[in-house]
Structures are given as structure tokens and as C-alpha cells.
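Participant: okay, structure incoming, though there's no sequence with it:
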């Protein structure tokens, strides 16, 4: 992997998430429904309770979350976190760098998903020194509520039509992210793919009795990216800088 710092094991990213406690129109507190187009996601619940509502090839699902729960799902799973009280999660994301670069797509109503400019405006949060805490929070909540509106309609359709009702969302998502994919490919090649290739070289060497790579053993500490917690899709979060630094 070169002379740089190796990434977190498996080319993953790690964050600490405090799930929003804002109630939606249905009276349930929680985050913004969305899906990931290329990355799986894993949860280790460290506090509180709630559930994960999902739409996938399995139809409509609801999965309890309590301290100690370990749960993960694949790309394309529409998911909504519901916070029943104090829900905190350590999130492990596949393909570090891709989710941060737009791998996720909100479940906004179809007329928003169909217009890339309108989608981008709805997904953005205020930034810059003139954007106060209250303005960012209000925008994050409005974004969440718009995604909930689309999710509610999509859920009703999946209940009636089955998982095939997700096809339009998937098509819209593919169009929205297409232009970003070349950048994702470069990030993936330098992190996840580089780690897999290095493991292949190590196994080949070990099979031949060569353990010389062990002389390069090292320890690395990830720095906090955000101070304080920022507004994310599902709640307030902090991430760590754990990506590979290629030398």
C-alpha cells in the first residue's frame, strides 16, 4: 500500500451517531430515510433504543435496536432510523470516502428526485460563517421531513405492489450519482482495492514462508473530523479520519 498510512481495517469508515429526536408527521422521532448506491452500512448500538425501518428486496421491515445490537445492510436498502429514546450508534461504513462523496440518496418525493438541480438544493445544508446553529438545524429538519414524505409514499407502494415499487427510486438514484462515479472509482482503487491487493501479496508471501512484511508493523490513531458534532442524515455525528494516506 505504499509508504503512507493504511486505512481502517477493510477500507471502512467509522462515526458516532446521536439519532435525531425530532418527531415527524407520523409522531416518530428519528432520521432521514435514504439509501446508499454502492456501500453497505453497519450499526453497533451503544445506547438507547429504537428501530430501523427498511424497504428492500424483502419488502417492508422493522428491526429493533437496543444497546449491544449489531446490524448491517447492503446497498439499495432504504432505511429510516426511529429514535425511541437516547439512541446512539457507532456506524461502520463500507468504502470509506464514497458515502462522504455522495453515495447516499434521500427518499425525496419523485418530482424532486427527477430534477437533479432541485434535488441538490433540497439536500444541501447552509454553510459558511453566516450560517448559525439554528438555521442549520432547521434546514436539516426540513430535509428530513421532505425525505419522510417520499418514504411514506414509497412504503405504501411497497406494501401494495411489493419490492418492485422501488424500481423508480433506484433508477432516479442511479442518474443522480452517475457523474460522481469516476471519482469514487479512484478513491476505491486507492483504499479498498489497495488493501485487498496487499492482503493477496501477504498471503502469497506467507504461503512461501516469507513473513518479512511483519517488520513494517505500525499503529495509527484517527483524528476527529468534526468539532462539535455536525448535522448528518440521521442525526448529529462525528467521524474519524481513518482513510488510507497513499505515499
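Facilitator: Cool, the structure landed. This is a predicted model, so every value here is computed, not measured. Residues are numbered from 1 along each chain as shown.
Participant: please make it C-alpha for all contacts and neighbour counts, starting now.
Facilitator: Fine.
Participant: burial count for residue 211?
Facilitator: Residues within reach of residue 211, counting by other Cα atoms under 10 Å, total 12.
Participant: same check, this time on residue 153
Facilitator: Neighbours of residue 153 under the rule other Cα under 10 Å: 14.
Participant: scan the chain for its longest helix.
Facilitator: Assignment by DSSP state H gives helix 133-161 as the longest helix of the chain.
Participant: show me what that one is packed up against.
Facilitator: strand 59-66, strand 230-231 (3 or more Cα pairs under 8 Å, 6 or more residues apart in numbering; DSSP states H and E).
Participant: mind checking these for the one nearest to residue 3?
Facilitator: strand 230-231 (32.1 Å; Cα to Cα).
Participant: the helices in this protein, which residues?
Facilitator: 110-113, 116-123, 133-161, 167-177, 181-188, 194-207.
Participant: any idea which of the ones you listed gets closest to residue 47?
Facilitator: The nearest among the helices of the chain, by Cα to Cα, is helix 133-161 at 22.3 Å.
Participant: what's the angle from that closest one to strand 59-66?
Facilitator: Interaxial angle of helix 133-161 relative to strand 59-66 (axes from the mean of the first three to the mean of the last three Cα atoms, to 10 degrees): 130 degrees.
Participant: and for the closest residue to residue 8 other than its chain neighbours, the neighbour number?
Facilitator: Spatially, and ignoring its direct neighbours in sequence, residue 8 is nearest to residue 242 (5.4 Å; Cα to Cα, 6 or more residues apart in numbering). For residue 242, the count of nearby residues is 23 (other Cα under 10 Å).
Participant: put this next to the first one:
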């Protein structure tokens, strides 16, 4: 029988304190606009107040966030968190491991999306230079992406779909070299979890509860704390 010991559904979990740095469009704080190419993402708001702004080919939306709100969106949704008061979120990501493997693409200007090396240099935070340098770089890339997000939003509102479509094409081209690794992660994670459920259902239908004797309990702490992420400071958990 297929076995799977990872976090339920092979999802990823992190705790997020959204940046409180004022934004280039006059908001009190907020994260970096980006999309995911293969992962749905969910927010469970645990404290504070704010909003998530989303942009798709169907248009722009802004959803208010406060403690107890749950919101999720599918791949291709450009999203940007706005922090109006100590916004804290538990983030649940489909396909644990893929977001950290490049599934997220920031809304940077077109000249920074031309190839993987150019993009990587644009989003990289300085290693070994101290927290202040990392914060400065994280804020600069956020503001750069926010300006382009605003341009894309304006184009969609004006009925011009091409800038957003061009961003989608560029994002897809950037991640193409990673797809073989992503498929392996998917097979070992979400696909393995689904296959385990299939096998357990078949066993129960046949009157065989044997897999229940192999039950286990797992516990873990964060694998990284206070990391500068796209949207804020992150405590990251990996359960796969």
C-alpha cells in the first residue's frame, strides 16, 4: 500500500507578519505583488487588519482581512497584501516546497523578466550583509514590483489585456527550466498523498484496516524564523 507521512495534503505552512513599511502608493504597509504558476494559496488571518489586492484577466479586486478571515486564490492570481494594522497571517500553500523552488514570480518590469539569471539577480537578497541590508533590498524589490503591479492594474481597467498576458508569458518562460524538479516534488508530495488515500479507500472497501496499525504522530518547529519574504517576515514550516 502507498504510504505518505507528510503534512496533510502535502501543503506548506508558514506564519507571516506583513511588512509595515509605507508603500510607494501611500499605504501604511504591504507586501510584494506576485503570482504562483502551479500553487493555490490560502490565508488564515490570525490578527490585525488589512486587505489582499488581486489582479487577474477578469479584473482587480480588494478583499478586506481581519482576524478570522479565510481567503484563497488559484494559480495565476497576482496578489498583494496591504497592512493597515499589525496584519498577521497563517499561510497555507499547495504543493509544499514548490513556492520556495521558484513557483512565485514578482511583477517586475519586463526588462528584468527576460531570463532566469536576470530575474534571480533582481530578486536576490544580500547574504551575510546583516539584517538592515536585507530589509533595504526587500523593500526596494517590493516597491519596484508595486509600481509594475499598478501599471498592469491600470491596463486591465482600461481594457488592454496585453501587458498582463505578456507578464504571464514571461513568468512561464522563467520557470520552464525548473519544471522537471517541480514534477518530482509533486510526485513525492501531493501525488503521493492522493495515492495513499486511494489505496486506503480500496483497502477499507475490501475490509482491510491494516494501514491503521501503522499510524504515526509527527511534530515540528519552524525551519526558518523571521526570514525576509516577499510579503513580510516569515516563520517557515516544512512537513513533507
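Facilitator: Arrived safely. Only a predicted model underlies this, so the values are computations on that prediction, with no experimental measurement involved.
Participant: let me see the TM-score of these two.
Facilitator: Overlay of the two chains. TM-score (TM-score structural alignment, normalised by the length of the second structure): 0.96; 239 aligned residues with a Cα RMSD of 1.4 Å.
Participant: before we move on, back to that, closest one to residue 75 of the first structure among the helices of the first structure?
Facilitator: Among those, helix 167-177 comes nearest to residue 75 of the first structure, with 10.6 Å by Cα to Cα.
Participant: quick one: that closest one aligns where in the second structure?
Facilitator: The aligned range for helix 167-177 of the first structure in the second structure is 165-175, by TM-score structural alignment.
Participant: and that stretch against the first structure, how far off on average?
Facilitator: After superposition onto the first structure, stretch 165-175 of the second structure sits on average 0.5 Å from its aligned residues (mean Cα distance after the TM-score superposition for the first structure).
Participant: ok, and what's touching that stretch?
Facilitator: 37, 76, 102, 103, 105, 107, 110, 113, 114, 115, 116 (Cα atoms under 8 Å, 6 or more residues apart in numbering).
Participant: neighbours of the second one, how many?
Facilitator: Read it as residue 76 of the second structure. As a measure of burial, residue 76 of the second structure has 21 neighbours, counting by other Cα under 10 Å.
Participant: so what's it up against?
Facilitator: 35, 36, 37, 38, 56, 168.
Participant: tell me the two of these that are most distant?
Facilitator: 38 and 56 (15.0 Å).
Participant: distance from the chain centre to stretch 172-192 of the second structure, please.
Facilitator: Remark: stretch 172-192 of the second structure is offset 15 Å from the chain centroid, using Cα atoms, centre = their mean, to the nearest Å.
Participant: my read: residue 66 of the second structure touches residue 50, true?
Facilitator: Yes. Taking Cα atoms under 8 Å as the definition, residue 66 of the second structure is a contact partner of residue 50 at 6.6 Å.
Participant: who's more crowded, those two?
Facilitator: residue 50 (25 against 18).
Participant: that one contacts residue 81, doesn't it?
Facilitator: Yes. Using Cα under 8 Å, residue 50 of the second structure makes contact with residue 81 at a distance of 7.4 Å.
Participant: about what we covered before: what's the counterpart of the residue nearest to residue 8 of the first structure in the second structure?
Facilitator: Residue 242 of the first structure maps onto residue 239 in the second structure, by TM-score structural alignment.
Participant: residues contacting that match?
Facilitator: Residue 239 of the second structure sits in contact with 6, 7, 10, 11, 12, 96, 220, where contact means Cα under 8 Å, 6+ apart.
Participant: with residue 118 of the first structure instead?
Facilitator: residue 112.
Participant: measure it to residue 37 of the first structure for me?
Facilitator: With distances taken as Cα to Cα, to the nearest Å, residue 118 of the first structure is found 19 Å from residue 37 of the first structure.
Participant: and what of residue 208 of the first structure?
Facilitator: The value you get for residue 208 of the first structure to residue 37 of the first structure, if Cα to Cα is used, is 39 Å.
Participant: now do residue 198 of the first structure
Facilitator: Residue 198 of the first structure is 26 Å from residue 37 of the first structure, by Cα to Cα.
Participant: quick one: which of these two has more around it?
Facilitator: residue 37 (20 against 14).
Participant: the nearest residue in space to residue 116 of the second structure that is not next to it in sequence and residue 206 of the second structure: what is the separation?
Facilitator: In space, and not counting its chain neighbours, residue 116 of the second structure is closest to residue 174: 5.3 Å by Cα to Cα, 6+ apart. To residue 206 of the second structure, residue 174 of the second structure is 47 Å away according to Cα to Cα.
Participant: I'd assumed residue 29 was in contact with residue 80 of the first structure.
Facilitator: No. If you go by Cα under 8 Å, residue 80 of the first structure and residue 29 don't touch, sitting 10.3 Å apart.
Participant: which one of those two is surrounded by more residues?
Facilitator: Ranked by neighbour count (other Cα under 10 Å), residue 80 of the first structure and residue 29 place residue 80 first, with 24 against 18.
Participant: about what we covered before: quick one, which of the helices and strands packed on helix 133-161 of the first structure is packed in tightest?
Facilitator: strand 230-231 (a mean of 18; mean count of other Cα atoms under 10 Å).
Participant: check the mean deviation of it from the second structure.
Facilitator: Looks like 0.4 Å for strand 230-231 of the first structure (mean Cα distance after the TM-score superposition for the first structure).
Participant: just to revisit the earlier point, overlap in contacts, residue 66 and residue 50 of the second structure.
Facilitator: Common neighbours of residue 66 of the second structure and residue 50 (Cα under 8 Å, 6+ apart) are residue 87.
Participant: what's the separation between the most centrally placed residue in the first structure and residue 188 of the first structure?
Facilitator: Residue closest to the average C-alpha location in the first structure (Cα atoms, centre = their mean): residue 99, at 5.4 Å. According to Cα to Cα, residue 99 of the first structure and residue 188 of the first structure sit 11 Å apart.
Participant: do residue 176 of the first structure as well
Facilitator: Residue 176 of the first structure is 19 Å from residue 188 of the first structure, by Cα to Cα.
Participant: one more: residue 137 of the first structure?
Facilitator: Separation of residue 137 of the first structure from residue 188 of the first structure (Cα to Cα): 32 Å.
Participant: same deal with residue 164 of the first structure?
Facilitator: 30 Å.
Participant: out of these two, which sits in the busier spot?
Facilitator: residue 188 (18 against 12).
Participant: farthest from the middle of the second structure: give me that residue.
Facilitator: Most remote from the centre of the second structure, using Cα atoms, centre = their mean: residue 207, at 40.6 Å.
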